[in-house]
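Student: pasting the sequence and the predicted model now:
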Amino acid sequence: FYSAHRYGQAIDLYTQAIELNSQNAVYWANRSLAHTKLEEYGSAIQDATKAIEGYYRRGAAYLAMGKFKEALKDFQQVKRICPNDPDATKKLKECEKAVMKLKFEEAISVPESERRSVADSIDYRTIKVEPQYLGAKIEGDVVTLDFVKKMMDDFKNQKCLHKRYAFQIVLQMREMLQALPSLVDINVPDGSLLTVCGDVHGQFYDLINIFELNGLPSEENPYLFNGDFVDRGSFSVEVILTLFAFKCMCPSAIYLARGNHESKSMNKIYGFEGEVRSKLSETFVELFAEVFCYLPLAHVINQKVFVVHGGLFSVDGVKLSDIRAIDRFCEPPEE
């Protein structure tokens, strides 16, 4: 229609498209151009404004998802239309910096097959515990209920767990999770209960409240936490160490599934990475990222109830056998 100069018909068709999908900035931009050709400048300005908002909102969404290359394209478009907008300029610089960092990391990256596990470089037994440390301690190799209770009390009083014991817990979890399938079957005997919990997101005191109301995890009182243990809240380290410690204490007391926030991209944006770096160390950032890749993806309770984070699949015909066959030991794909 543009090449035939039939701008009125183009406007009608773009109007129909906008009614179907008003979030598509391209539709608004193209209808604005058609209005301009017909010298309908007021309508052109309105549509152009909508287009700018669309690019901005989509760019902000891409940025929040860690899709920096896609976000960069949208903010470049906003910058072209609104060159003096300070917020668009700030977002554009943020995207440019992130994309440059990605390119640098790609340039120096080692092939997956040649990478060493960060766990191979850690020997927690060589880490000395200072005499003045009065917090929770693991005696030998066994995580006990007394240790977990003491650790939770320390966390409630905003005291830190010694790095030696934090390493010990996370490394034990790594070994345990590595042996699990991608889909875990849970058997709940008749007369018994299993408590299923959703996103905790670093809310340690909410987690403690759950345990106070419903009892601590045990073989007789098992829990399934269905992902998103970390990010957003300020006590993600305390949450994940508590959940991991219970799993080390009694594997059948607690089941853990991977959520979308158990991933590098989300942890970088929503706070867990920075919190770990502040409370523990850079090595723990790498270790948690690796261990999160070992978390199971889904659970089936008594061959009847399917539990997975994030909902069902975008395609039909997915079978439990397909999920069992997934090689989960990686970061989640873009799609």
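Tutor: Nice, thanks for sending it over.
Student: only C-alpha atoms from now on, for both contacts and neighbour counts.
Tutor: Will do.
Student: so who does residue 273 touch?
Tutor: 267, 285 (CA atoms under 8 Å, 6 or more residues apart in numbering).
Student: what's the separation between it and residue 259?
Tutor: Distance, residue 273 to residue 259, by CA to CA, to the nearest Å: 16 Å.
Student: same question for residue 33.
Tutor: Distance from residue 33 to residue 259, by CA to CA: 43 Å.
Student: next one: residue 191
Tutor: Distance of residue 191 to residue 259, computed by CA to CA: 29 Å.
Student: before we move on, what about residue 174?
Tutor: In terms of CA to CA, residue 174 sits 17 Å off from residue 259.
Student: ok, those two, which is more surrounded?
Tutor: When residue 174 and residue 259 are compared for neighbours, residue 259 comes out ahead with 24 against 21, by other CA atoms under 10 Å.
Student: that one and residue 225 touch, don't they?
Tutor: No. Using CA atoms under 8 Å, residue 259 makes no contact with residue 225, being 9.7 Å away.
Student: next, count neighbours for the closest residue to residue 156 other than its chain neighbours.
Tutor: Closest residue in space to residue 156, ignoring its immediate chain neighbours: residue 205 at 7.5 Å, by CA to CA, 6 or more residues apart in numbering. Residues near residue 205, counting by other CA under 10 Å, number 16.
Student: any idea where the helices of the stretch 201-335 of the chain begin and end?
Tutor: 204-214, 236-249, 264-270, 272-279, 282-292, 320-324 (DSSP state H, counting those that start in this stretch).
Student: go on, the stretch 51-200 of the chain?
Tutor: Applying DSSP H, counting those that start in this stretch to the stretch 51-200 of the chain gives helices spanning 68-81, 86-108, 145-156, 163-178.
Student: JSON lines for those, including distance to residue 301?
Tutor: Shown next, in JSON lines, are those (distance: least, CA to CA, whole Å):
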{"stretch": "helix 68-81", "distance to residue 301": "38"}
{"stretch": "helix 86-108", "distance to residue 301": "40"}
{"stretch": "helix 145-156", "distance to residue 301": "26"}
{"stretch": "helix 163-178", "distance to residue 301": "18"}
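Student: who wins for proximity to residue 121 among those?
Tutor: helix 163-178 (11.4 Å; CA to CA).
Student: measure how the closest one sits relative to helix 272-279, angle-wise.
Tutor: 150 degrees (axes from the mean of the first three to the mean of the last three CA atoms, to 10 degrees).
Student: put this next to the previous one:
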Amino acid sequence: MSEQNQELSVEKVEEAEKIKNVANEYFKKQDYQEAINYYTQAIEINPRNAIYYGNRSYAYLRTEFYGYALADASMAIELDKTYIKGYYRRAASYMSLGKFKEALRDYEYVIKARPNDKDAKRNYTECNKIVKKIAFQKAISVKETKKKGADSINLDSMTIENEYNGPELVDGKVTLQFMKDLMEFYKNCGNLHRKYAYNILLDVKDYFMDQPSLVDVPIGDDNTFTVCGDIHGQFYDLMNIFAKNGLPSETNPYLFNGDFVDRGSFSVECIFTLFGFKLLYPNHFFMSRGNHESAMMNHLYGFEGEVKAKYTTHMAELFTEVYNWLPLAHCLNNRVVVMHGGLFSRDDVTLDEIRSIDRNRQPPDEGLMCELLWSDPQPQNGRALSKRGVGCHFGPDVTANFLKMNNLDYIIRSHEVKNDGYEVAHDGKCITVFSAPNYCDTMGNLGAFITLQGKDMVPQFTKYAAVPHPNVKPMAYANSFLSMMC
């Protein structure tokens, strides 16, 4: 430490330490943005202290800014090759970005340096399993001999046990009474019978397969339309939205804008409720794909584990098939485009190009599909590398150009926690809506949804606080490596 600080006065070193300690206190209070601000001040005073970068990396991980977390962890290691927490942070960043081979190298370093570190061994083992699984899947993918999950399901062979007392489909179809019964059943911690769960998944997959990647949604002049952002497995907050705004119906249409699952530990309840309403009101209930509707995110952040715990591995695989067919965006009244993430690294993207995206796959690391799911707005003009390490940052000029070229009024996107549940940016042309209040039971944010009148399409915002839920913590089903981040 003395060598790193030899060009700084004792007073400067002490000042940076005091600011770092303030940052630590904000971190303990789970006010990660303020912690980041103070760590940044400490770094500006003393840019040669590896701990400051390591701590800020941890705060970036908590706020899901994985690209920034990776950069800080790498800087910490560059400053101090023996700084073990730097390798931990960088491995977690790589894991969050799906770069498992790189993460494995960092975990290997940690277990060599600390052979008795149980957490490091567990994370190394889990990461190694993922690397081997990916390699195996690549090896067999060319043969395509394995039957698809949907093709291997025989509903007729599934019997309903006498002791099952939950809701039942009517001739295999969703009804309004079924949906009302299902939501009450879920509120009382029931589990929908696997036959009905599979039935819903097969039917909703068939429906989504016939949809374009960008869905056009007409809204009558006198009609109201509601847009909701991320739900993230917070079922009881989803129920609160319906309590405040009414159940979905042909006269009360909704669009849920991605990230229905993961993190929150009631993701199964959320997704079957949403899919049920999609089947009940296919032309008045809409769902966009989010970055968490992907196999790897589900493996890491809890949905896969939750489906396996409540149902089977086979069903988890079927969910992946269904998610691959979710539309990527919606255009409301030819005036407003809604996508989960944001805009593009190119200036010439048209709505027709979005419609024609081949979406039946896992999200790629670049290109239009990736950016629709991952990008974020920035206040300054132009574009920048994403704080997440995936997608891009786009400025007000990028938004204005996209709207002008496609003759649109504004865009709605989600993807980011906002203290008030929403944010209006880019001169009113880029609106963020986030519908999971007190995200992960830690963030203290409000949730929000947007209502629009077809005649003028002017957004109206409704904010709400979190409601109580059963004592199952967020991330209860998440991958074990994430325990260091939660």
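Tutor: Arrived safely, thanks for sending. All values derive from a computational prediction rather than experimental measurement.
Student: can the helices of the stretch 201-335 of structure 1 go into a markdown table with extra columns for distance to residue 168 of structure 1?
Tutor: Output for the helices of the stretch 201-335 of structure 1, formatted as a markdown table (distance: least, CA to CA, whole Å):
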| stretch | distance to residue 168 of structure 1 |
| --- | --- |
| helix 204-214 | 21 |
| helix 236-249 | 10 |
| helix 264-270 | 22 |
| helix 272-279 | 16 |
| helix 282-292 | 12 |
| helix 320-324 | 29 |
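Student: pick the most buried one from these.
Tutor: helix 236-249 (a mean of 23; mean count of other CA atoms under 10 Å).
Student: what's it aligned against in structure 2?
Tutor: Against structure 2, the aligned range for helix 236-249 of structure 1 is residues 267-280 (TM-score structural alignment).
Student: now that stretch on structure 1. Mean distance?
Tutor: On superposition with structure 1, the mean distance recorded for stretch 267-280 of structure 2 (mean CA distance after the TM-score superposition for structure 1) is 0.7 Å.
Student: and the residue nearest to residue 156 of structure 1? What does it align with in structure 2?
Tutor: Using TM-score structural alignment, residue 205 of structure 1 lines up with residue 236 in structure 2.
Student: distance of its match relative to residue 365 of structure 2?
Tutor: Distance of residue 236 of structure 2 to residue 365 of structure 2, given as CA to CA: 33 Å.
Student: and residue 164 of structure 2, by the same measure?
Tutor: Taking CA to CA as the measure, residue 164 of structure 2 falls 44 Å from residue 365 of structure 2.
Student: more neighbours, the two?
Tutor: Set side by side, residue 164 of structure 2 and residue 365 show more neighbours around residue 365, with 15 against 12, by other CA under 10 Å.
Student: trace that one over to structure 1, please.
Tutor: That one, residue 365 of structure 2, aligns with residue 334 by TM-score structural alignment.
Student: quick check: buried residues in the one helix or strand residue 25 of structure 2 maps to?
Tutor: Assessed by DSSP states H and E, residue 25 of structure 2 sits inside helix 10-28. If you call a residue buried by 16 or more other CA atoms under 10 Å, then helix 10-28 of structure 2 has these buried ones: 13, 15, 16, 17, 19, 20, 21, 22, 23, 24, 26, 27.
Student: in structure 1, what residues pair with it?
Tutor: Counting by TM-score structural alignment, helix 10-28 of structure 2 corresponds to no residue in structure 1.
Student: and for residue 8 of structure 1, the neighbour number?
Tutor: Neighbour number of residue 8 of structure 1 under other CA under 10 Å is 16.
Student: cool, and residue 177 of structure 2?
Tutor: Should you count by other CA under 10 Å, residue 177 of structure 2 turns out to have 12 residues around it.
Student: excluding chain neighbours, what is closest to the residue in structure 2 that residue 137 of structure 1 lines up against?
Tutor: By TM-score structural alignment, residue 137 of structure 1 lines up with residue 168 in structure 2. Leaving out its chain neighbours, the residue that sits closest to residue 168 of structure 2 by CA to CA, 6+ apart is residue 178, at 6.5 Å.
Student: aligned to that neighbour, what sits in structure 1?
Tutor: Applying TM-score structural alignment, one finds that residue 178 of structure 2 aligns to residue 147 in structure 1.
Student: so its match makes contact with residue 141?
Tutor: No. Residue 147 of structure 1 lies out of contact with residue 141 (CA under 8 Å); the separation is 11.8 Å.
Student: so what's the aligned partner of residue 251 of structure 2 in structure 1 up against?
Tutor: Counting by TM-score structural alignment, residue 251 of structure 2 corresponds to residue 220 in structure 1. Residue 220 of structure 1 is in contact with 192, 253, counting by CA under 8 Å, 6+ apart.
Student: what about the closest residue to residue 219 of structure 1 other than its chain neighbours, distance to residue 143 of structure 1?
Tutor: Nearest non-adjacent residue to residue 219 of structure 1, counting by CA to CA, 6+ apart: residue 253, 4.5 Å away. Relative to residue 143 of structure 1, residue 253 of structure 1 is positioned 13 Å away (criterion: CA to CA).
Student: residues contacting the closest residue in space to residue 215 of structure 2 that isn't next to it in sequence?
Tutor: Nearest residue to residue 215 of structure 2 in three dimensions, chain neighbours excluded: residue 330, at 4.6 Å (CA to CA, 6+ apart). Contacts for residue 330 of structure 2 (CA under 8 Å, 6+ apart) come out as 214, 215, 216, 217, 288, 337, 338, 339.
Student: isn't the fifth one right next to residue 326, touching?
Tutor: So that's residue 288 of structure 2. Yes. With contact defined as CA under 8 Å, residue 288 of structure 2 counts as touching residue 326 (6.1 Å).
Student: trace residue 171 of structure 1 over to structure 2, please.
Tutor: In structure 2, the residue paired with residue 171 of structure 1 according to TM-score structural alignment is residue 202.
Student: and that match, how many neighbours?
Tutor: Using other CA under 10 Å: residue 202 of structure 2 sits among 20 other residues.
Student: apart from its chain neighbours, what residue comes closest to it?
Tutor: Nearest one to residue 202 of structure 2, counting by CA to CA, 6+ apart, is residue 150 at 6.6 Å.
Student: what count of nearby residues applies to the one you found?
Tutor: Neighbour tally, residue 150 of structure 2, other CA under 10 Å: 19.
Student: then residue 33 of structure 2?
Tutor: Residue 33 of structure 2 - counted by other CA under 10 Å - has 17 other residues nearby.
Student: counting by contacts, list what the helix or strand containing it packs against.
Tutor: Element membership for residue 33 of structure 2, per DSSP H and E: helix 32-45. Helices and strands touching helix 32-45 of structure 2, by 3 or more CA pairs under 8 Å, 6 or more residues apart in numbering; DSSP states H and E, are helix 10-28, helix 50-62.
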